[in-house]
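Enquirer: I'd like to go over a predicted model; first the sequence, then the structure.
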Amino acid sequence: MAIMCLSTVVRGAELELSTPVAITTCGQSPGALMVKLIFNRANLENYHDDLLTAEYLKEQAAQGQGFKTLVITTGTSMKGMGAAGTDINVEIARIGKLIGEAKEQGMTVIGAHIEGMGRRVDHTDALSIETVCNQADVLMVIDDSDSDGYFTELAAKMEIPLLKAPQALNFAELLKELFTN
């Protein structure tokens, strides 16, 4: 399947996504805040927490306020992790539990890389990307993040949809089309 929308392409299986959406980061880079802004621009219900936990997902589900989709941005910020009092190993452990709980609840997991090649420069970036994207149901990337075809190849290998746009804000219109409330 291929859908064109403001130069944004979706490739892969039929895709229908639902709100509400939980948004977090693996690596404490500012990408999660950017994703929140994209969802706000698309008028889609979302909750953003850079330190989101599996326990919080459980609590929300128990209260009948569970999420349908989990978006996790990848790429690391040493400054961000330091400010959050965490490191890449703690982040990977948190995200592993989070994805496990999300899948147990039947949520769709979107692995996002929307900050470009600048968040693909070192070992911690690679760990963040591998941890999230190898367990994702959908990948969401900007053109610059995939300039070497890495995410295109990964999505093809995993046989999952790839959402791709020239710039992060280009996703807003596409998300309006893909998400049901």
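Expert: Yep, it's here.
Enquirer: rest of the way, CA atoms for contacts and neighbours
Expert: Fine.
Enquirer: would you map the helices across this structure?
Expert: Using DSSP state H, the helices found in the chain span residues 31-41, 54-62, 78-84, 88-104, 123-133, 150-158, 171-178.
Enquirer: tilt between the first one and helix 171-178?
Expert: Put plainly, it is helix 31-41. Here the directions of helix 31-41 and helix 171-178 differ by 60 degrees (axes from the mean of the first three to the mean of the last three Cα atoms, to 10 degrees).
Enquirer: check which residues of helix 31-41 are buried.
Expert: For helix 31-41, a neighbour-count test (16 or more other Cα atoms under 10 Å) marks 31, 32, 33, 34, 35, 36, 37, 38, 39 as buried.
Enquirer: ok, second structure coming up, stack it against the first:
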Amino acid sequence: MIIPRPENIGHDILYYDGSNPHELAELKGRVRFLNKLWLPCALELLSPEQIFVTNRFRESVISTDTQFLHASFMRSCFIQILNELEKPEVIEIGCGKFPLATNSSFGSYLGLEIDSEAVDFCTKKGFDVILCSAGKIKDVALEIKYDFCVGLYSFHFDVSEEVIDFVHRHLKDSGCVMFNVIVDDSEQLAKKF
């Protein structure tokens, strides 16, 4: 019997879809992500290049893999809330190639994204998305304040003090933040917010 081996899909991110993954020496000490990827370190320690590799993988399986049904449900919940409002002004952190503005009619929309391929994709589709490299969100200065700041499946990497400061600077006084934050430690979540 041939046992499938993990495949390096780029920047030390391993893909493995076989059985008994914990028996393979190549996967020891790695972090499982999206069920089939094995990362060399914790999510918040990934380099931008490693994040891009995980993004390309997710994009390739998002419409066929049942693990993304929850993400689709959360996305529809966010869109439904925003569509109930009269032309809200929305900023989305980490929009990727799937900006919420695709399914909504906002008064204004701005996406922030660290992945240049996703920025190019969204720009070609007519969305206002700017490249904001990791750690540089503190340098983003916007002319208007927004009703909503949204982050959907982008903060499993890191919610830094810079992100929190950015949100405070660019939300209206009556503004609202809608993030879904995936953490195992509720104390960690309380510290972030």
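Expert: Ah, there it is. Keep in mind that this is a model prediction, so the values were computed, not measured.
Enquirer: superposed, what's their TM-score?
Expert: The TM-score (TM-score structural alignment, normalised by the length of the first structure) is 0.34; 99 aligned residues with a Cα RMSD of 4.5 Å.
Enquirer: follow-up on the earlier one: so can I have CSV of the buried residues of helix 31-41 of the first structure showing distance to residue 88 of the first structure?
Expert: Listed next are those as CSV, based on distance: Cα to Cα, whole Å:
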residue, distance to residue 88 of the first structure
31, 16
32, 16
33, 19
34, 21
35, 21
36, 22
37, 25
38, 26
39, 26
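Enquirer: nearest to residue 139 of the first structure, out of the residues you listed: which one, please.
Expert: residue 35 (13.1 Å; Cα to Cα).
Enquirer: touching, that closest one and residue 23? I think so.
Expert: Yes. Under the criterion of Cα atoms under 8 Å, residue 35 of the first structure makes contact with residue 23 at 7.4 Å.
Enquirer: still on that earlier bit, is it possible to get TSV of the helices of the first structure that adds distance to residue 47 of the first structure?
Expert: Formatted as TSV, the helices of the first structure follow (distance: least, Cα to Cα, whole Å):
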stretch	distance to residue 47 of the first structure
helix 31-41	8
helix 54-62	11
helix 78-84	18
helix 88-104	14
helix 123-133	19
helix 150-158	26
helix 171-178	16
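Enquirer: how about those, which one is nearest residue 5 of the first structure?
Expert: helix 171-178 (6.2 Å).
Enquirer: buried set for that closest one?
Expert: 171, 172, 173, 174, 175, 176.
Enquirer: which of the residues you listed lies closest to residue 104 of the first structure?
Expert: Using Cα to Cα, these come closest to residue 104 of the first structure at residue 175, 24.0 Å.
Enquirer: separation between the closest one and residue 108 of the first structure?
Expert: According to Cα to Cα, to the nearest Å, residue 175 of the first structure stands 14 Å off from residue 108 of the first structure.
Enquirer: again, but for residue 133 of the first structure
Expert: Distance of residue 133 of the first structure to residue 108 of the first structure, given as Cα to Cα: 12 Å.
Enquirer: look at these two and report which has more neighbours.
Expert: Between residue 133 of the first structure and residue 108, counting by other Cα atoms under 10 Å, residue 133 is the more crowded of the two (25 against 21).
Enquirer: quick check: that one touching residue 139?
Expert: Yes. Applying Cα under 8 Å, one finds residue 133 of the first structure in contact with residue 139, separated by 6.9 Å.
Enquirer: which neighbours do these two have in common?
Expert: Jointly contacting residue 133 of the first structure and residue 139 under the rule Cα atoms under 8 Å, 6 or more residues apart in numbering are 110, 111, 112.
Enquirer: just the residues you listed now: which is nearest residue 78 of the first structure?
Expert: Nearest to residue 78 of the first structure among these: residue 112, at 18.6 Å, using Cα to Cα.
Enquirer: isn't the closest one right up against residue 141?
Expert: Yes. Counting by Cα under 8 Å, a contact exists between residue 112 of the first structure and residue 141, whose distance comes to 5.7 Å.
Enquirer: anything in contact with each of these two?
Expert: Common neighbours of residue 112 of the first structure and residue 141 (Cα under 8 Å, 6+ apart) do not exist.
Enquirer: more neighbours: those two, which one.
Expert: Shown here are residue 112 of the first structure and residue 141; by other Cα under 10 Å, residue 112 has more neighbours (29 against 24).
Enquirer: residues touching that one, list them.
Expert: Taking Cα under 8 Å, 6+ apart, one finds 71, 72, 73, 74, 133, 139, 140, 141 in contact with residue 112 of the first structure.
Enquirer: for it, give its distance to residue 60 of the first structure.
Expert: Residue 112 of the first structure is 23 Å from residue 60 of the first structure, by Cα to Cα.
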